[in-house]
Every structure is written in structure tokens, then in C-alpha cells.
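Asker: When you get a sec, could you give me coordinates for this:
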Amino acid sequence: MQRYPIYKGLEQPLSYRGLKGKYIGWGIGSLVCGLFAGGIIGAVSNLYIGVFLTTLLSGGGFGYTLYRQKKGLYNKKRDQGLFVHQNNLKI
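Answerer: The predicted structure follows:
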């Protein structure tokens, strides 16, 4: 049987312009949602208000994405204390 080497990657999360892993999608989503909401508001009311809100919403969403990434790529709850799991099996 012939063996072939398997490339397992770099074993690091995907990274693009400082965003890592799932936060790449979060960043793109926040920019698109800010652009969409600002465009709708600009079309309904005033162009300058729409441009201002587009930059405000996109920047705020992207800032929130960077804030969440700084807390950790795989942030989990870390409850402190002693936890007792009762045994419910009857033999």
C-alpha cells in the first residue's frame, strides 16, 4: 500500500488584515449592515445624514468586532466555584 503525506495546514486560525477566524465574517457583516442601513436612511431622509450614519454604524460594528476578538477567539464562560454533579443512577 502506498502512503501519501497529508497536509494538515499551519494549525493556526485563518487570519486576514488583523481579523482572525470567525471574526472575519463578523467584520464583513458589520460593514455590509452599516452600509445597507445608512443607504436606506440616506435614501429616505437626507444624503448627509445617511453618509454620517453609514460611517457611524460601520465603524461601531467594526469596533465591536475588534473588541470581541480581543477577548479571545474562543471565549468561553469560566465559572468559578465548586460544582457537584449528583449521581442519579439506581443500581
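Asker: CA atoms for contacts and neighbours, from now on please.
Answerer: Fine.
Asker: Can you name the residues in contact with stretch 29-39?
Answerer: The contact list for stretch 29-39 (Cα atoms under 8 Å, 6 or more residues apart in numbering) reads 50-59, 61-62, 65.
Asker: Please pick the buried ones from those residues.
Answerer: For the contacts of stretch 29-39, a burial check counting by 16 or more other Cα atoms under 10 Å picks out 50-51, 53-54, 57-59, 61-62, 65.
Asker: Just the ones in helices from those residues, please.
Answerer: Members of the buried ones among the contacts of stretch 29-39 lying in helices (criterion: DSSP state H): 50-51, 53-54, 57-59, 61-62, 65.
Asker: Also this sequence, please, to line up against the first:
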Amino acid sequence: MDINFNGIPVFKGLQKPLEFMGIRGRFLTYAAGAIGLSFLGFLLSSILFGKLVGFIVMVCLAAVGIISIYVKQRSGLHSKKRHHGIYFFYKMYDR
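Answerer: All right, here's what the predicted structure looks like:
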């Protein structure tokens, strides 16, 4: 939806949910954290063990982070615990 303001189109808000490369909403910050953590893992392990080991650690940390984000994303942006079964509540209020 564009609104003209003195002949200039003005766009208000996002028309679609925020998504980047298949990662939606709040999971974008998780992805940035996972990539940052993998970079730090690369730095530490390359200092301690060498650059090849650092690269392997970086790739493994990034892969684990991105895969876990995709798995969590499948349960939804607002994932909640779902209890299955029938529950009976006794004495909800006093008589």
C-alpha cells in the first residue's frame, strides 16, 4: 500500500512477514548469533590448533546452528508447549 505525499510514494510497514533465505522473524537474530559464534569458534580453535581445525570447527558450529534454527522454525514463530490428553480440574472455586 503506497500513499502519495506531495507526489512522493510513501510505504508504511512491511506487507509480508520478514524473511531472509528461508529464515523468518526472530530466528534471524538467532542465525546472526550462530554465525557470530561460529566465527569466534574459528578464531579460538585456529589459535590453539591451526587453521584447518579452525575451519572445520567453524563449519560444524554454523551447520549445527542453522539446522537447529530450521528445526525450531518448523514449530512456529510462537511455539508453545502442547499438552496432549484430557485434564480434569476439581475445585476451581469454593462454594
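Asker: After superposition, what's the TM-score here?
Answerer: Put the two chains on top of each other and the TM-score (TM-score structural alignment, normalised by the length of structure 1) is 0.75; 84 aligned residues with a Cα RMSD of 2.0 Å.
Asker: returning to that earlier point: compile the buried ones among the contacts of stretch 29-39 of structure 1 into a markdown table and extend it with columns for distance to L14 of structure 1.
Answerer: Listed next are those as a markdown table, based on distance: Cα to Cα, whole Å:
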| residue | distance to L14 of structure 1 |
| --- | --- |
| G50 | 34 |
| V51 | 32 |
| L53 | 31 |
| T54 | 28 |
| L57 | 26 |
| S58 | 23 |
| G59 | 23 |
| G61 | 21 |
| F62 | 18 |
| T65 | 16 |
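Asker: which residues in structure 2 form helices?
Answerer: Under DSSP H, structure 2 gives helices at 27-48, 51-74.
Asker: what's the matching range in structure 1 for the shortest one?
Answerer: Same thing as helix 27-48 of structure 2. Per the alignment by TM-score structural alignment, helix 27-48 of structure 2 matches residues 23-44 in structure 1.
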